[in-house]
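In: fold the following, please.
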Amino acid sequence: MRNLEILKEEDKEVLDVARISVDQEGKQGKKKLYIESYGCQMNFSDSEIVTSILQENGFATTSQYEEADVILLNTCAIRDNAEQKVRNRLKNFIPIKKKKPETVVGVLGCMAERLKTKFLEEEKIVDIVAGPDSYRDLPNLVDEAEDGQKAINVFLSRDETYADISPVRLNSNGVTAFVSIMRGCDNMCSFCVVPFTRGRERSRDPYSILKECQDLLDNGYKEVTLLGQNVDSYKWTSEDASEKVNFAQLLERVALINPELRVRFSTSHPKDITDEVLYTMGKYENICNYIHLPAQSGNSAVLKRMNRTYDREWYINRIDAIHRILGYDCGISQDMIAGFCSETEEEHQDTLSLMEYVKYDYGYMFAYSERPGTPAAKKYVDDISAEVKQRRLSEIIALQMKHSLERNEMAVGQVHKVLLEGFSKRSEDFLHGRNDQNKMVIIPRGNHKKGEYVQVLITGCTSATLKGEVVAG
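Out: Next up, the predicted model:
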């Protein structure tokens, strides 16, 4: 789901800003949509749903916001840094509104849901505010905005999954795709706004998931990533209660579509990941040997304040189960928060010692950012100074870089199966792809092309990337 990367303080989003658009400008007479996504992969997936809905209502898309009739930003609210980037980005559209006042500017997603009407008051340029469960209403909201009204829909649903909507694959590499299997979150971690911005958990009909995955395979895709805020809590029951499907069973059904279709998933919650899931992973070669298992802290007292509902020992038990069932070469990545409320130096050291125990392949690391309205903001004092947060974060990042290099060095001399996804960012003389453990691999282009599986002898590495050459399979 992610490139092998380590996020620094200035890149606090789970995934940094990404512009997602696809050109269909040859369609005469159609209004043009421009959309950008910020934050997590669920937002990227949602933008594909939004585009599908608006295309069905007569829109074409453009990669140039200056040419758009409707500009949409799909936003993240996980940290203040993410919200400030959106506010700064909106300033770029002020000249467009002055030149073409009829241009509609909308803010979607978690930031819209969190701020609601306040957003319209604070950002005068914004015409539409739409939460994650209101995308079917976007054509109506656009109509209202075009009539000169401010339009808002932040209703949270208990059953909306968009299961019947075929996403438009935006800026697709034609090889990998996200497939949303559930929406919302019930976990109520004290630091997190997601339960308030995305609502309660609800799982999508497995048959619609399988159909979407089959359609992707039929259209040349070679890999799907099953998405959810907490995929391991996926539970679906038929209307007559005659059939029940949990995540391990869904994972197996997707794997059985075709052995050439790689399967990944994200994100797992330590309280929910089961041995059944791990054994299912081990049973099928096309289920990738990689798990993103956010810890957030290595100290039990901090985890309790975070309301993570597990302690250090439980988390280590799950790591040990991964090693026992899938082996030590299973890729594991983490999320860590530095400087949570009242975190002592000893508690911080417990995070570092957990990292030493696990030796994660890579991680996503952040300084704690208090979010208004969360249980932590109401119950605890954000009493760790910015300087201490930054120092602790730097220590976490430095240790992760050390472990990432160590883990990558273990791959040197080994042969890995790699799915090629496209040209290297630095040169079209090289291709990039990912191995089973979700690590980025760079190879000379030769006669190879994206979408191929190749066997690669790893000849070198950095802390972020593996380098190699194709060998006979």
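In: from here on, just use CA atoms for contacts and neighbour counts.
Out: Fine.
In: distance of H416 relative to I332?
Out: With the distance defined as Cα to Cα, to the nearest Å, H416 ends up 17 Å from I332.
In: nope, K30 is what I meant
Out: With Cα to Cα as the criterion, K30 and I332 are 46 Å apart.
In: the two: who's more crowded?
Out: I332 (22 against 16; other Cα atoms under 10 Å).
In: which of the helices or strands spans the more buried one?
Out: strand 331-338 (DSSP states H and E).
In: buried residues in that strand, which are they?
Out: Of the residues in strand 331-338, 331-338 count as buried by neighbour count, 16 or more other Cα atoms under 10 Å.
In: got JSON lines for those residues, with distance to D69 too?
Out: Below are those laid out as JSON lines (distance: Cα to Cα, whole Å):
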{"residue": "G331", "distance to D69": "44"}
{"residue": "I332", "distance to D69": "43"}
{"residue": "S333", "distance to D69": "41"}
{"residue": "Q334", "distance to D69": "40"}
{"residue": "D335", "distance to D69": "38"}
{"residue": "M336", "distance to D69": "40"}
{"residue": "I337", "distance to D69": "40"}
{"residue": "A338", "distance to D69": "42"}
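In: one step back: other SSEs contacting the strand holding I332?
Out: strand 290-292, strand 362-367, helix 386-409 (3 or more Cα pairs under 8 Å, 6 or more residues apart in numbering; DSSP states H and E).
In: after the last one, next one along is what?
Out: Tracing the chain C-terminally past helix 386-409 and defining elements by DSSP H and E, one meets strand 415-423 next.
In: next SSE after that following strand?
Out: Past strand 415-423, the next helix or strand by DSSP H and E is strand 430-434.
In: so how far is that next one from its chain's centroid?
Out: Strand 430-434 sits 21 Å away from the centroid of its parent chain (Cα atoms, centre = their mean, to the nearest Å).
In: and this one, so I can compare the two:
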Amino acid sequence: MKKRVYVKTFGCQMNENDTEKVLFLLKDEYIPTDNPEEADLIIINTCSVREKPQHKVYSEVGRYKSLKKKKPQLLIGVMGCVAQQEGENLLVRLPYIDFALGTQSFYRIKEVLEQLPKNPNPIVLTELNPNFKPPLVLPEESLIKDPERVTAFVTIMQGCDNFCSYCIVPYVRGRETSRPPEEIIEEIKRLVDLGVREITLLGQNVNSYGLKETGYPDFSELLNLISQIEGLWRIRFTTSHPKDLSDRLIKTMAENPKICHHLHLPLQAGSNRVLKKMNRKYTKEEYLEKVAKLKALIPDIALTTDIIVGFPGEREEDFEETLEMLKIVRYHEIFSFKYSDRPFTAAKNFTDKVPEEEKERRLEAVQKLQKTITEEIYQEYVGKEVDVLVEGFSSKSKDKLMGRTTTNVIVNFSAPRLNLKGRLVKVKIEEAGKHSLKGIYLQTLK
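Out: A predicted model of the protein is given here:
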């Protein structure tokens, strides 16, 4: 009889993808459960990109301390970025955990579980190998959270070589390393065979895919190779570093019909002075030049971005430049955060910190402005006909369906029949909400 494993995931899409791989690796001994009370193994997959999610991790793990007292045979492990960052220090705050596996080491989960009964102490594995290549872990239908899902994530590379002064990623994910293209294509083909119609390619900087490896395609070539897979309808990718967004990639996005008209292009700040302190390696003028090229070749492109407010030394005039960039670019959505010190980073040692109440004020101002811009953009969809890939039932109403446009906007819509999951349909937009659109089904395209 198989044991049960409960996994709680914090953080980015790459963490979600890593969680799924762990479940695939454990498939012979464990079946997933949504109830930690009945689990024989609890794994917390962690994020440390910002301070807040790291605090959530300690709170989450603390909940299972009493569970372990009741069930001494229960195994508890931490994986991901906090495990990588803290290593042995985790055992000081969480002495009751059985293992901690870093961002490269979680692939050894089976080996670790086999060693635990013979090992009197918790096992901590956090080595970062600059030549690391993740092993191929193919999806299994029975272990996918939603066996009938339409969309999926595929990690094509991990790590980062950019060393932005605020960012912990190079220290917890290691240096850039790209997966072999044939493995990526094999994984996507397996997902398509399982019914997936849209994939999102993941990497800390997908634009630099293959540039360090001999004989690999670059990212534009990889996109064209993936688009040849029959049964795959849509391709998305994230994240793109603006400095590496080439004219060739923009042209590929414009010419390849499978590539969605949405790009997440992190700006972080609108002031050249702040961008330089962040070590972002582009100016706002260079950023705007790339935005202009995108909009010229892909007129309906939807741009989203990340914004950090209150970076050390950010003056009021610097912040005003960020607000101005929001007005110029007109992003569909933004992800905005207050700056927080992260271990190992250069900015942690910067002395000219912005007071917390000022960071809060600036965050509110950014979000208020973007709310207005998003509402205006969404209103422009009203009356238009859009192609929607149906992902399932609407979360708001079980008699409506939901899906996304090529521009990654959620659409909830009425349809004469509800068995359209996994189909591409045309929808007429009748109403714009704050975070989604409402429409009515017109026809099934495929």
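In: before we move on, back to that, the strand holding I332 of structure 1 aligns to what range in structure 2?
Out: Mapped onto structure 2 using TM-score structural alignment, strand 331-338 of structure 1 spans residues 302-309.
In: where along the stretch 151-300 of structure 2 do the strands fall?
Out: Applying DSSP state E, counting those that start in this stretch to the stretch 151-300 of structure 2 gives strands spanning 151-155, 157-158, 177-178, 198-202, 234-238, 262-264.
In: got these as JSON lines, with mean neighbour count columns?
Out: As requested, the strands of the stretch 151-300 of structure 2 are arranged in JSON lines below (neighbours: other Cα atoms under 10 Å):
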{"stretch": "strand 151-155", "mean neighbour count": "20"}
{"stretch": "strand 157-158", "mean neighbour count": "25"}
{"stretch": "strand 177-178", "mean neighbour count": "24"}
{"stretch": "strand 198-202", "mean neighbour count": "22"}
{"stretch": "strand 234-238", "mean neighbour count": "21"}
{"stretch": "strand 262-264", "mean neighbour count": "21"}
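In: now those in a markdown table, with distance to L25 of structure 2?
Out: Shown next, in a markdown table, are these (distance: least, Cα to Cα, whole Å):
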| stretch | distance to L25 of structure 2 |
| --- | --- |
| strand 151-155 | 16 |
| strand 157-158 | 19 |
| strand 177-178 | 21 |
| strand 198-202 | 20 |
| strand 234-238 | 25 |
| strand 262-264 | 31 |
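In: please compute how far the strand holding I332 of structure 1 lies from its chain's middle.
Out: 14 Å.
In: mean shift between that strand and structure 2?
Out: Overlaying structure 2 shows strand 331-338 of structure 1 at a mean distance of 0.3 Å from the equivalent residues (mean Cα distance after the TM-score superposition for structure 1).
In: which parts of the following helix or strand past that strand are buried?
Out: Counting by DSSP H and E, the element after strand 331-338 of structure 1 in chain order, helix or strand, is helix 345-358. Applying a neighbour-count criterion of 16+ other Cα under 10 Å, one finds 347-352, 354-355, 358 buried in helix 345-358 of structure 1.
In: I'd like these as TSV, with distance to L73 of structure 1 appended.
Out: TSV is the format used below for these (distance: Cα to Cα, whole Å):
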residue	distance to L73 of structure 1
E347	38
H348	36
Q349	39
D350	39
T351	35
L352	37
L354	37
M355	36
V358	37
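In: closest to W236 of structure 1 among these?
Out: V358 (32.6 Å; Cα to Cα).
In: counterpart of the closest one over in structure 2?
Out: V358 of structure 1 maps onto V329 in structure 2, by TM-score structural alignment.
In: from the chain's centroid, how far away is stretch 343-360 of structure 1?
Out: Using Cα atoms, centre = their mean, the offset of stretch 343-360 of structure 1 from its chain centre is 25 Å.
In: ok, stretch 409-427 of structure 2 next?
Out: With Cα atoms, centre = their mean, you get 25 Å for stretch 409-427 of structure 2.
In: same deal with stretch 352-364 of structure 2?
Out: Counting by Cα atoms, centre = their mean, stretch 352-364 of structure 2 comes out at 26 Å from the chain centroid.
In: buried sites along it?
Out: 353-354, 359, 362-363.
In: do stretch 300-320 of structure 1 as well
Out: Neighbour count says stretch 300-320 of structure 1 has 300, 302-303, 305-308, 310-312, 315-316, 318-319 buried, by 16+ other Cα under 10 Å.
In: now these as TSV including distance to D186 of structure 1?
Out: Shown next, in TSV, are the buried residues of stretch 300-320 of structure 1 (distance: Cα to Cα, whole Å):
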residue	distance to D186 of structure 1
S300	21
V302	20
L303	17
R305	17
M306	14
N307	12
R308	11
Y310	15
D311	18
R312	21
Y315	19
I316	23
R318	21
I319	23
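In: thanks again, I'm all set now.
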